[in-house]
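*Asks:* here is a sequence together with a model predicted from it:
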Amino acid sequence: MLDKVIENNRVSIIGEVVSEFEFSHEVFGEGFYLVNVSVNRLSDMVDIIPLMISERLVDVTKDYRGRKIEVSGQFRSYNRHEGVKNKLILSIFVREMQFIEEEEIPEEQARTNQIFLDGYVCKPPVYRKTPLGREIADILVAVNRPYGKSDYIPCIAWGRNARYASTIEVGGHLQIWGRVQSREYTKKISEEQVEKRVAYEVSVSKIDVVEEEEA
């Protein structure tokens, strides 16, 4: 059962550490820390992705900025209370990691950023077009975890995938392949104040609906 649940949320990336470790929280005496990794896209852009790492996997007192790292794990979410609101916090929960040298990375893996999710649509997908006519659909996917928990992962689909996603009803079971990306956006705080923020989401390259078997 546990193996099956873990299989429904798999992510692997290769990137460069670009921050120091920052304490996040502790569970049963085990400390967890956040660190940011820069992952190259096929274009000249990069994604800055937060990793959640146990102090038992790496020496969190050291500064690894500039080092290349290979990671596998799960894309997870949790709600952080900010005043009267909840904020969805996303990061890659690291299960395995290793530092690697630049020359050890095969050229075809230099931009590794892959994710697979098997979950359920938990709110109606939002379909729209950009001013240039590009089709986009936002999908919020709930992925089950052991012990009755779930991760809520924002996904974004394009083109025909966006049109297809817009037809999926709440509760629909789907599988998604893609990559984890970061995206800057501007949040209006008040009439005079705007704030730059970063969103994390899955950019969908393939999406399939899973037909449920009848009991």
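*Replies:* In hand now; what should we look at?
*Asks:* please count neighbours and contacts with C-alpha atoms only from this point.
*Replies:* OK.
*Asks:* is residue 74 in contact with residue 13, as I believe?
*Replies:* No - between residue 74 and residue 13 there is no contact under CA atoms under 8 Å: 10.8 Å.
*Asks:* so what's residue 197 up against?
*Replies:* Residues in contact with residue 197 (CA atoms under 8 Å, 6 or more residues apart in numbering) are 184-187.
*Asks:* swap in residue 168?
*Replies:* Shown in contact with residue 168 (CA under 8 Å, 6+ apart): 121, 124-125.
*Asks:* these in strands, which ones?
*Replies:* Of the contacts of residue 168, the ones assigned to strands by DSSP state E are residue 121.
*Asks:* can you flag the buried ones in the contacts of residue 168?
*Replies:* Burial by neighbour count, judged by 16 or more other CA atoms under 10 Å, picks out 121, 124-125 from these.
*Asks:* all helices of this structure, in order?
*Replies:* Taking DSSP state H as the criterion, the chain carries its helices at 2-7, 159-165.
*Asks:* here's the one I want to compare it with:
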Amino acid sequence: MSEKMIENNKVSVIGEIISGFTFSHEVFGEGFYMVDVAVNRLSEQADVIPLMISERLIDVEANYIGCTMEALGQFRSYNRHEGTKNRLVLSIFVREIHFLEEFTDYTKTNQIFLDGYICKAPIYRKTPLGREIADLLLAVNRPYGKSDYIPCIAWGRNARYASGFEVGARVKVWGRVQSREYTKKLSETECEKRIAYEVSVSKLECAE
């Protein structure tokens, strides 16, 4: 993979492993597994973020629950077919892992940089309390003609600025990966709680 492609999608998270490994898929004999990590926010809440890790990086048969780990990689997406619909599934594809004895600087537990393209018109709105929010969908290129589609959410002045971005604009984003619970209405009588993953934007700029 070219270094340039890796540079346009960089994420690092530090958190506590809170699940075992579950098999995801295999590519050319290499197995990939999912594991959940709880990453603390400054507010003392935690984001539970799924990691995708190769069996060649870690012993997937071992129990690491409760261990603190730093994971470096890329935020990736793929479409999972559910009946007649596609669902965007997001996870951190891990390239490096480091186990830590202890960690105290929680300002550096969750950092992401993306360099991509606006692929649908931003949605700008205000909350009932007047807080400005803009939802963005960023297409970040990968080698071999692939792209990852990453939902981003901007606030305040950043939201107002982002609301003017046109489809196709190249945008650079800095922020953190966050999880958010929401209720999906499946029918008139049935609802399901789900977790969405997105980038909470702290800084962004139009690159072109």
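*Replies:* Thanks, I have the structure now. Because the structure is a prediction, the values reported are computed rather than measured.
*Asks:* could I get the helices of structure 1 as TSV with distance to residue 172 of structure 1 and mean neighbour count?
*Replies:* Shown next, in TSV, are the helices of structure 1 (distance: least, CA to CA, whole Å; neighbours: other CA atoms under 10 Å):
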stretch	distance to residue 172 of structure 1	mean neighbour count
helix 2-7	18	12
helix 159-165	10	18
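*Asks:* between the ones you listed, which gets nearest to residue 95 of structure 1?
*Replies:* Of all the helices of structure 1, helix 2-7 sits nearest to residue 95 of structure 1, with 10.5 Å by CA to CA.
*Asks:* now what about the closest one, what contacts it?
*Replies:* With contact meaning CA under 8 Å, 6+ apart, helix 2-7 of structure 1 is reached by 74, 144-146.
*Asks:* any idea how many residues pack against the aligned residue in structure 2 for residue 203 of structure 1?
*Replies:* Counting by TM-score structural alignment, residue 203 of structure 1 corresponds to residue 200 in structure 2. Neighbours of residue 200 of structure 2 under the rule other CA atoms under 10 Å: 20.
*Asks:* thinking again about what came up before, Throw the helices of structure 1 into a markdown table and include distance to residue 68 of structure 1, thanks.
*Replies:* Converted to a markdown table, those look like this (distance: least, CA to CA, whole Å):
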| stretch | distance to residue 68 of structure 1 |
| --- | --- |
| helix 2-7 | 25 |
| helix 159-165 | 33 |
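*Asks:* and those: which comes nearest residue 113 of structure 1?
*Replies:* With CA to CA as the measure, helix 2-7 is the member of the helices of structure 1 nearest residue 113 of structure 1 (16.9 Å).
*Asks:* mean shift between that closest one and structure 2?
*Replies:* Superposed on structure 2, helix 2-7 of structure 1 shows a mean distance to its aligned partners of 0.4 Å (mean CA distance after the TM-score superposition for structure 1).
*Asks:* isn't residue 158 of structure 1 up against residue 135?
*Replies:* Yes - here residue 158 of structure 1 lies in contact with residue 135, judged by CA under 8 Å, at a distance of 5.7 Å.
*Asks:* and the contacts of residue 197 of structure 1, which two are furthest apart?
*Replies:* 184 and 187 (9.8 Å).
*Asks:* going along the chain, name the strands of structure 2.
*Replies:* 9-17, 22-27, 30-40, 46-54, 68-82, 85-100, 110-118, 123-126, 132-141, 147-155, 170-185, 191-206.
*Asks:* any chance of TSV for those, columns distance to residue 1 of structure 2?
*Replies:* Formatted as TSV, the strands of structure 2 follow (distance: least, CA to CA, whole Å):
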stretch	distance to residue 1 of structure 2
strand 9-17	13
strand 22-27	16
strand 30-40	17
strand 46-54	16
strand 68-82	13
strand 85-100	12
strand 110-118	16
strand 123-126	33
strand 132-141	12
strand 147-155	14
strand 170-185	21
strand 191-206	24
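*Asks:* and of those, who's closest to residue 60 of structure 2?
*Replies:* Nearest of the strands of structure 2 (CA to CA): strand 30-40, 7.5 Å.
*Asks:* picking up where we left off before, go through the contacts of residue 168 of structure 1 and name the one nearest residue 99 of structure 1.
*Replies:* Distances from residue 99 of structure 1 to those, taken by CA to CA, are shortest for residue 121, at 35.7 Å.
*Asks:* the closest one matches what in structure 2?
*Replies:* Under TM-score structural alignment, residue 121 of structure 1 pairs with residue 118 in structure 2.
*Asks:* do you know how far its match is from residue 172 of structure 2?
*Replies:* Distance of residue 118 of structure 2 to residue 172 of structure 2, computed by CA to CA, to the nearest Å: 10 Å.
*Asks:* now structure 2: which of the contacts of residue 168 of structure 1 match?
*Replies:* Mapping the contacts of residue 168 of structure 1 onto structure 2 (both residues aligned by TM-score structural alignment, their matches' CA atoms under 8 Å) leaves 121, 124-125 still in contact.
*Asks:* what do we get in structure 1 for residue 179 of structure 2?
*Replies:* That one, residue 179 of structure 2, aligns with residue 182 by TM-score structural alignment.
*Asks:* in contact with that match, which residues?
*Replies:* Counting by CA under 8 Å, 6+ apart, residue 182 of structure 1 has contacts 47-49, 198-201.
*Asks:* distance check, it against residue 101 of structure 1.
*Replies:* Applying CA to CA to residue 182 of structure 1 and residue 101 of structure 1 gives a distance of 25 Å.
*Asks:* same question, residue 55 of structure 1
*Replies:* Per CA to CA, residue 55 of structure 1 is found 22 Å from residue 101 of structure 1.
*Asks:* neighbour count: these two, which is higher?
*Replies:* residue 55 (16 against 9).
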